[in-house]
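> Coordinates only, no sequence provided:
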């Protein structure tokens, strides 16, 4: 189970990291207008959180054999096919929800600071 969670975390973290990097690059491009950069980053992080929530909702129903987690597991670490769907889908769902929370927190921070900048200046 620990190996399944490790692979799931690595898989979701990589995808989320690329999305975060794209958002950060756009925010740097808008750095001349800090309020706009933060607002844009916040909105894009909200979109990322929604996408991750949708993936979490679908994870228990996605065929486990087509997931990166299943492909990375060696034969000895794979659960039996009778419980594999529940185990892999459940772990992926939890990891997607965790990363959605990270994106939501980043969105709240970006939008909150953007609001404060607009309010104060």
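Looks like it arrived, so ask away. What you are looking at is a predicted structure, and each value in this text was computed from that prediction instead of being measured.
> only C-alpha atoms for contact and neighbour calcs from this point on.
Noted.
> need the next SSE after the helix or strand where residue 14 lies, C-terminal direction.
Element membership for residue 14, per DSSP states H and E: helix 2-29. Sequence-wise, the next helix or strand downstream of helix 2-29 (DSSP H and E) is helix 34-58.
> got the buried residues for that following helix?
For helix 34-58, burial by neighbour count (16 or more other Cα atoms under 10 Å) applies to 34-50, 52-53, 55-57.
> Just the residues contacting it, thanks.
Applying Cα atoms under 8 Å, 6 or more residues apart in numbering, the contact partners of helix 34-58 are 19-20, 23-24, 26-28, 30-31, 92-97, 99-104, 106-111, 113-115, 117-118.
> from the residues you listed, which ones fall inside strands?
With DSSP state E as the criterion, strands contain none of these.
> Which of the residues you listed are buried? Put it as a ChimeraX command.
Here is the ChimeraX selection string for the buried members of the contacts of helix 34-58, based on 16+ other Cα under 10 Å:
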select :20,23,24,27,30,92,93,94,95,96,97,99,100,101,102,103,104,106,107,108,109,110,111,113,114,115
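> What residues of the helix holding residue 14 count as buried?
4-5, 7-9, 11-13, 16, 20, 23-24, 27.
> Check it against this one:
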């Protein structure tokens, strides 16, 4: 169970990290206007949060658990029987996706707050 949880965390952080990298590139492209840059970052993080939330809520609908990234990262010796692995992987991935969705939403709120206060501070 501990190995599956670690792999679920790695899988979600990897996917979220690539999304955040794309958002960072957009923010760097709009760096000429810091408030706009923060708004773009907030919007992007909100999209990531929504995607993770939707995926986490619907993860139990996956038909084949053998096609998940967590299952693929497990070695042959570590893989439990499918009847046992399915609920373990689904619960681990759902928990990680929902937790990271909340993180992304908090980052979006922070970026939005910065985008609102930045023009006032730069006057």
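That came through fine. This is a predicted model, so every value here is computed, not measured.
> list the helices and strands the helix holding residue 14 of the first structure packs on?
helix 34-58, helix 68-72, helix 81-120 (3 or more Cα pairs under 8 Å, 6 or more residues apart in numbering; DSSP states H and E).
> coming back round to it: greatest separation within the buried residues of helix 2-29 of the first structure: which pair is it?
4 and 27 (34.1 Å; Cα to Cα).
> mind listing what residue 66 of the first structure touches?
So residue 66 of the first structure contacts nothing (Cα under 8 Å, 6+ apart).
> any idea what it aligns with in the second structure?
Residue pairing (TM-score structural alignment): residue 66 of the first structure is matched to residue 67 of the second structure.
> What is the mean deviation of stretch 89-109 of the first structure from its aligned residues in the second structure?
Average distance, stretch 89-109 of the first structure versus aligned residues of the second structure after superposition (mean Cα distance after the TM-score superposition for the first structure): 0.7 Å.
> Give me the distance from that stretch to the chain's centre.
Here stretch 89-109 of the first structure is found 5 Å from its chain centre; the criterion is Cα atoms, centre = their mean, to the nearest Å.
> what does it rub up against?
4-5, 8-9, 12-13, 16, 41-46, 48-50, 52-53, 55-62, 64.
> mind redoing it with 6 Å?
With Cα atoms under 6 Å, 6 or more residues apart in numbering as the test, stretch 89-109 of the first structure has contacts from 8, 42, 45-46, 49, 52, 56, 59-60.
> Which pair in the residues you listed has the greatest spatial separation?
Once Cα to Cα is applied, the contacts of stretch 89-109 of the first structure give 42 and 60 as the farthest pair, at 28.5 Å.
> re earlier: of the buried residues of helix 2-29 of the first structure, closest to residue 74 of the first structure?
Nearest member of these to residue 74 of the first structure, counting by Cα to Cα, is residue 4, at 10.4 Å.
> I'd like the distance between the closest one and residue 32 of the first structure.
Using Cα to Cα, to the nearest Å, residue 4 of the first structure is found at 43 Å from residue 32 of the first structure.
> Ok, residue 112 of the first structure next?
18 Å.
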